[in-house]
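> just need the structure, nothing else, for what follows:
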Amino acid sequence: MIDPGFLDELDRFDTSLKRVSNAMLQGDQRSPDVGEGLTFSDHRRYTPGDDPRLIDWKAYARSEELFIKRFEAERNLTVHVLLDATASMAFGEGDLNKFDYGAKLGLGFCHLTAEDNNDFRFSLLGDMPDRIDTDASSRGEVLRLVDQLNETTPSGDGDITAALEEYANSIHSRSLVVVVSDLLFDPDDVAAGLTALARNDVVVAQVLTPEEIGPETTGDAIFEDPESDAVRRTYFGGTAARRYNDRLQSHLADLEERCQALAIDRELVDTGGDFFDTFADLWLGARLGDERRGRS
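As a prediction, this is how the structure comes out:
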């Protein structure tokens, strides 16, 4: 289960993502003079965690409901989090669980994005993308997502190409896209999906457990495929262990080669590592991504 308390620890990170956006509605960061120099656009319902300075008290007097004023220049960046929710992501016990660890990475991006007064979107990837946020882009919305993700059970084998291509069609301005997955798909399928997103800034967090990266199992073992429920009993060690490691390293190298060709940042995430160290690496990579690409 995801404890929302981890969000408070993220407040020490610099929230600003200095990226280029070609969105039609460019904006300023939050300032003490809320709304100064901005054009009013519309309202949305207040969500706990929203800036109370944006509450329209005149609207409250008429309706006795809380609404937030939205301005055309209120936002200047959209961060899209795409979290793999296929069955293989359910692997790992406790804090090592890939889905929970990956969900926290995505939620961290959403939390800091909202703190910087920008928009986020959060979707689960299966055969198709499933958007689960409500377009609030606030701390309250992040907390709601924590509850929803705690009730989500990864399932199915998914279609990474179709899911990413479908989602890419929904992005209408240059954005930051954070893909969180174990990427246990054919590298060609992964590359095809990422190609559709490549007109945006893309960060890929490939999440694996310590057991997957370096299995310590030796002797007779039972292996279960979480996506097909197939079970195989075999001896693991020696030649079998070397063959597994060779195939894993080949798979990782293939993925890295394809991401480099697309100028996409890919980070291998070990769920046995310290979460905040891992998040710091991803967040810093997202902040500096444009600068690195500018030098290449």
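
> only C-alpha atoms for contact and neighbour calcs from this point on.
Fine.

> near Cys110, how many other residues are there?
When neighbours are counted by other Cα atoms under 10 Å, Cys110 registers 27.

> now Val81, what's its secondary structure?
Here Val81 is strand, with the state taken from DSSP: H, G, I helix; E, B strand; the rest coil.

> please provide the structure for the following sequence as well, for comparison with the first:
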Amino acid sequence: MAGTLHPNDLVDPAFFSRLDDIELRAQAVVEGFLHGLHRSPFVGFSVEFNSHREYVPGDDLRHVNWKLYARQQRLYVKEYDAETNMNVYIMLDISQSMECANTGQSKFQYGAALAAAIAHLALKQHDAVGITLFSDRVVSHLRPSAKPHQLQEILHVITSTPERSQSDVGRAFHQAAELAPHRGMIVLISDLFDDVSTIMEGIEHLQFKNHEVVLFHVLDRWERDLPLDGNVRFTDMETGEEITAQADGIREQYLQHVNDWLSELAQGCLNRGVQRVELTTDEPLDKALLDYFVKRAKAQ
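Below you'll find the predicted structure:
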């Protein structure tokens, strides 16, 4: 099958090393009080010590630092930062349109590397991460876990991709919402080749489950900008239909349609508070990710 990957194709230690200091932080409060890097507004539910403050009447005497009292003859209580373990649900589009590979690597290969990088980041900070593959429906699902070999299991799911079918993004999102019962972060990786209203309905279902949704919109540079001249044969990756046209003769109208579509997607995401990141497969993935997380950190 075209586009088949080996796990070693997804794991680039040099690439991952450049991402080691990035924290993948959720904007919403997430459930759980285990180890992680996501600060919760709740205090007192964690074993992670933060600081001392002076005792005031009504404080729980169990939190008094009696050793400090013995030295200073004043009562201080220990304060703790509650820390949360985030569930990260990665959803990767494996529909036939993701096989488009005009610039050397397919959208699927690019998205798979992105999924592996995000999984690496989440697991590095002790979050639970899982993977869902979808096309016209959910075709594979690995529930989130923070166990030591979870990255290898995620890579196995990606590289064992079943035969691709046509897109039905909205339907797949509705199914995926039922597979993500615990509040967390949904990371969507797709070319979004579907009706925009249907996509937004699926996203709303995910948000109804109290998830934060981040959308990585992956496109091929040729389909994004049509940087071609002369007679070109265009192939629909999902139906196999082919047409031939003069690229320079249709470029203006083509770009107008593409820009209208992207504007509709961008507005739909903005209206729903969804972060949308547009990527093309000719962009260095590490730079694209670094730029995104830097902007995300500044916004928090």
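
> TM-score for the pair, please.
TM-score for the superposed chains, counting by TM-score structural alignment, normalised by the length of structure 1: 0.75, backed by 249 aligned residues with a Cα RMSD of 2.6 Å.

> quick check: closest non-adjacent residue to the aligned residue in structure 2 for Pro215 of structure 1.
Under the alignment (TM-score structural alignment), Pro215 of structure 1 pairs with Leu226 of structure 2. Distances taken as Cα to Cα, 6 or more residues apart in numbering put Arg251 closest to Leu226 of structure 2, at 6.7 Å, once the chain neighbours are dropped.

> return the distance of that neighbour relative to Ser140 of structure 2.
38 Å (Cα to Cα, to the nearest Å).

> for the closest residue to Leu5 of structure 2 other than its chain neighbours, grab the count of nearby residues.
Excluding its sequence neighbours, the residue lying closest to Leu5 of structure 2 (Cα to Cα, 6+ apart) is Thr159, at 5.3 Å. Thr159 of structure 2 has 18 neighbours, counted by other Cα under 10 Å.

> in structure 1, what residue corresponds to Thr159 of structure 2?
Matched by TM-score structural alignment, Thr159 of structure 2 corresponds to Asn150 in structure 1.

> how much space separates its match from Leu183 of structure 1?
For Asn150 of structure 1, the distance to Leu183 of structure 1 equals 22 Å [Cα to Cα].

> in three-state terms, label Arg53 of structure 2 for me.
Secondary structure state of Arg53 of structure 2, per three-state DSSP, is strand.

> against Tyr80 of structure 2, how distant is it?
11 Å.

> which one's more surrounded, these two?
More crowded of Arg53 of structure 2 and Tyr80, by other Cα under 10 Å: Tyr80, with 18 against 11.

> run the chain-centre distance for whichever strand or helix holds the more buried one.
Using DSSP states H and E, the element containing Tyr80 of structure 2 is strand 76-84. How far strand 76-84 of structure 2 lies from its chain's middle: 30 Å, per Cα atoms, centre = their mean, to the nearest Å.

> do stretch 84-104 of structure 2 as well
Here the centre of stretch 84-104 of structure 2 is set off from its chain's centre by 9 Å, with Cα atoms, centre = their mean.

> Gln275 of structure 2 versus Ala119 of structure 2, what's the distance?
Going from Ala119 of structure 2 to Gln275 of structure 2 by Cα to Cα gives 18 Å.

> that should have said Glu31 of structure 2, apologies.
The gap separating Glu31 of structure 2 from Gln275 of structure 2 is 21 Å, by Cα to Cα.

> ditto for Asn50 of structure 2
Taking Cα to Cα as the measure, Asn50 of structure 2 falls 32 Å from Gln275 of structure 2.

> neighbour count for the two, which is higher?
For the pair Asn50 of structure 2 and Gln275, the greater number of neighbours falls to Gln275 (16 against 12), based on other Cα under 10 Å.

> not counting sequence-adjacent ones, nearest residue to the counterpart of that one in structure 1?
Following TM-score structural alignment, the counterpart assigned to Gln275 of structure 2 within structure 1 is Asp265. Nearest residue to Asp265 of structure 1, sequence neighbours excluded (Cα to Cα, 6+ apart): Val203, at 4.9 Å.

> so who does the one you found touch?
The contact partners of Val203 of structure 1, taken as Cα atoms under 8 Å, 6 or more residues apart in numbering, are Leu176, Val177, Val178, Val179, Ile264, Asp265, Arg266, Glu267, Leu282, Gly285, Ala286.

> what about the spatially most central residue of structure 2, helix or strand, and which?
The centre of structure 2 sits closest to Val187, judged by Cα atoms, centre = their mean, with a distance of 2.4 Å. Using DSSP H and E, Val187 of structure 2 maps to strand 184-190.

> what of Met200 of structure 2?
Element membership for Met200 of structure 2 (DSSP H and E) is helix 196-208.

> check which helices and strands that helix sits against.
When contacts are defined as 3 or more Cα pairs under 8 Å, 6 or more residues apart in numbering; DSSP states H and E, helix 196-208 of structure 2 sits against helix 169-178, strand 212-219, helix 247-271.

> now the second one against helix 247-271, angle please.
Going by axes from the mean of the first three to the mean of the last three Cα atoms, to 10 degrees, strand 212-219 of structure 2 is angled at 180 degrees with respect to helix 247-271.

> and after strand 212-219 of structure 2, which helix or strand comes next?
Under the assignment DSSP H and E, the closest C-terminal helix or strand after strand 212-219 of structure 2 is helix 221-225.
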